[in-house]
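pasting the structure only:
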């Protein structure tokens, strides 16, 4: 009989903690330590495999299973931690693009594991730039991965966040401190190589994020600017309206406001300008125009002179624009 899945996971987590702190140990040491720190788990193991069989079960089954994960080896009757490439040397977790290396070529999933393990940095002129870039690289990846996974809605807030991330990536890519690495392609030692690796990933992801930006913009409202003309109510109330005004009212009925009936509004600037030019030339008085925006954030219409365009190319009312800048 085997232990339950829950007990196995409990043992696995404890085992990783043990090897983070001790780095090696025999099967006998593991059993003795487990008896001290988690006697209940030992009792459940004894119940499952027999009281005298725990050591053998732990060594031949449980530890062999952990060995397959690639961070544990059995040498001279001792379990030793030697994580494969792609696993954190300290905590043994899987590593993707975000990792640090030490002078021995070991990988660490973050700077905490690097420090806790007592890792030694390379004696390299690139070292300061390397750790600085790693910090920026990690923060940026955490911000934009959700966009690459296409898990965001195409709304104004996500679009603005994406635009901000794109600007931050571009700032890193254009930073002069990495100009030498761009020139040598990272072919100047391990640290230089790692700097180049992170920059190339940022460049690749920047291109993919730009494609995502295009897709989000295509799904959003094409424009949020409103162009209107207002016709004096006196002209509209005349029983005998000028012919050009009668034709305009009939032809452009769908653009007439239902709440402000002397106003016609369109999203097409050229159309509005044509309206104004034709009517103003004939009527000369009583025609005015205004430019407004429909704020994507508060959903209110406001005069464009009080609005501000943000990074996504849309106008926002002054209050919402200020609120976004503060966030």
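Perfect, thanks for sending it. Quantities reported herein were computed from a predicted structural model and do not represent experimental measurements. Numbering: from 1, shown residues only.

C-alpha from now on. contacts and neighbour counts both.
Fine.

now the helices for the stretch 51-200 of the chain?
In order along the chain, the stretch 51-200 of the chain carries the following helices (DSSP state H, counting those that start in this stretch): 54-57, 63-67, 111-116, 127-148, 156-173, 179-184, 190-219.

List the contacts of the second one.
Residues outside helix 63-67 that contact it (Cα atoms under 8 Å, 6 or more residues apart in numbering): 12, 72, 73.

one more time with 7 Å, if that's ok
The list of residues contacting helix 63-67 from outside it, by Cα atoms under 7 Å, 6 or more residues apart in numbering, reads 72, 73.

Which positions within it qualify as buried?
Taking 16 or more other Cα atoms under 10 Å as the basis for neighbour counts, the residues of helix 63-67 that come out buried are 63, 67.

about what we covered before: quick one: closest of the helices of the stretch 51-200 of the chain to residue 81.
Of all the helices of the stretch 51-200 of the chain, the one in closest proximity to residue 81, counting by Cα to Cα, is helix 63-67 (9.4 Å).

Next, the buried residues of stretch 317-326.
Going by neighbour count (16+ other Cα under 10 Å), the buried part of stretch 317-326 is 317, 318, 320, 321.

of those, closest to residue 128?
Residue 128 lies nearest to residue 321 out of these, by Cα to Cα, at 37.0 Å.

Next, count neighbours for residue 18.
The criterion is other Cα atoms under 10 Å. On that basis, residue 18 has 16 neighbouring residues.

again with residue 234
For residue 234, the neighbour count with other Cα under 10 Å is 9.

Comparison target, given below:
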């Protein structure tokens, strides 16, 4: 969503089809991100929901798997990360593709329409630190990606069952997994197919796609939303223009549930030890991490974080106590209602 000033700037800009200057002006717009797509998260929801379940997403599970300490900084301490160009690029592509498929009429939008969706939904938040020519290069690259996508899918275009299908999937009594599926298709035989877009350049092989935790979660979410498991799941690597599809039977849904439950248990136990790895160089919180020289997170963050954690734990305990009291009151009310009933006539 953009504010009034941002909307005015976009309306005053020349559409990108009319020349590169339009793209340059568009890239100057300082609007808020248009939304969240696939593994990209909205404003961070509470870590423990109202029913006492740990609230996870694929992004959160993946973050914990990569480094529990990073998970803590991002989702417990809620320290802000830095927007980056690749994240904004992916957000913009996802948004344009959502508009491409979220239609009322079955006719395929034109290539010009698709580029217009990109123009309207361009997220400039991650490009502010880049020189103007680099910003423009990202925008033109996104245009090229979508032109190739249009050529690939236009001949077989059909409206999907859903785009950006939001789900809140309970996993046992311990966790809820939230997220949105980029696209859910239904074929002529009524079979469902889950598609997730990826904007990285490297294509995963079939074995890695079959082992994708994200796709396994989305398959379970498909059943939760539509009452049926998908026949296939796919990763569509839109930059190189390759889609890898695997049948449902290649997924290990039980293993996915186990990973989610194990992550939920670790979060409840507050296990947030750092795990140094090759991703540390790109971590927004490296300067705080005790695994690296100079890192002293608790001292740098101050006592406020520890106090917030203490209050959060206290709140969770009080919520559990309240639920137990409510259950007790309900039982007593049922017993009183039973005692007040007149005897049955024989």
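Noted; the coordinates are in hand. No experiment lies behind these values; they were computed from the predicted model shown.

After superposing, what score do the chains get?
Comparing the chains after superposition, counting by TM-score structural alignment, normalised by the length of structure 1, produces a TM-score of 0.23; 137 aligned residues with a Cα RMSD of 7.2 Å.

before we move on, back to that, any chance of JSON lines for the helices of the stretch 51-200 of structure 1, columns distance to residue 29 of structure 1?
What follows is the helices of the stretch 51-200 of structure 1, written out as JSON lines (distance: least, Cα to Cα, whole Å):
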{"stretch": "helix 54-57", "distance to residue 29 of structure 1": "10"}
{"stretch": "helix 63-67", "distance to residue 29 of structure 1": "13"}
{"stretch": "helix 111-116", "distance to residue 29 of structure 1": "23"}
{"stretch": "helix 127-148", "distance to residue 29 of structure 1": "38"}
{"stretch": "helix 156-173", "distance to residue 29 of structure 1": "49"}
{"stretch": "helix 179-184", "distance to residue 29 of structure 1": "48"}
{"stretch": "helix 190-219", "distance to residue 29 of structure 1": "38"}
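
Figure out which of those is closest to residue 325 of structure 1.
Closest to residue 325 of structure 1 of the helices of the stretch 51-200 of structure 1 is helix 156-173 (Cα to Cα; 10.5 Å).

Sort out which residues of the closest one are buried, please.
By neighbour count on 16+ other Cα under 10 Å, the buried set for helix 156-173 of structure 1 is 156, 158, 159, 160, 161, 162, 163, 165, 166, 169, 172, 173.

can you tell me the helix or strand for residue 227 of structure 1?
Element membership for residue 227 of structure 1, per DSSP states H and E: strand 225-231.

Regarding structure 2, what is its longest strand?
If each strand of structure 2 is counted by residues according to DSSP state E, the longest one is strand 175-186.

separation between the residue nearest to residue 268 of structure 2 when sequence neighbours are not counted and residue 61 of structure 2?
Spatially, and ignoring its direct neighbours in sequence, residue 268 of structure 2 is nearest to residue 54 (7.6 Å; Cα to Cα, 6 or more residues apart in numbering). Applying Cα to Cα, to the nearest Å, the value for residue 54 of structure 2 to residue 61 of structure 2 is 11 Å.

Show me which of these two is the more surrounded one.
Regarding residue 54 of structure 2 and residue 61, a neighbour count based on other Cα under 10 Å identifies residue 54 as having more, with 25 against 21.

hang on, the more buried one packs against residue 264?
Yes - between residue 54 of structure 2 and residue 264 a contact is recorded at 5.7 Å, counting by Cα atoms under 7 Å.

Output the buried residues of helix 156-173 of structure 1 in JSON lines; the columns should cover distance to residue 43 of structure 1.
Output for the buried residues of helix 156-173 of structure 1, formatted as JSON lines (distance: Cα to Cα, whole Å):
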{"residue": "156", "distance to residue 43 of structure 1": "57"}
{"residue": "158", "distance to residue 43 of structure 1": "52"}
{"residue": "159", "distance to residue 43 of structure 1": "55"}
{"residue": "160", "distance to residue 43 of structure 1": "56"}
{"residue": "161", "distance to residue 43 of structure 1": "53"}
{"residue": "162", "distance to residue 43 of structure 1": "53"}
{"residue": "163", "distance to residue 43 of structure 1": "57"}
{"residue": "165", "distance to residue 43 of structure 1": "53"}
{"residue": "166", "distance to residue 43 of structure 1": "55"}
{"residue": "169", "distance to residue 43 of structure 1": "54"}
{"residue": "172", "distance to residue 43 of structure 1": "55"}
{"residue": "173", "distance to residue 43 of structure 1": "57"}
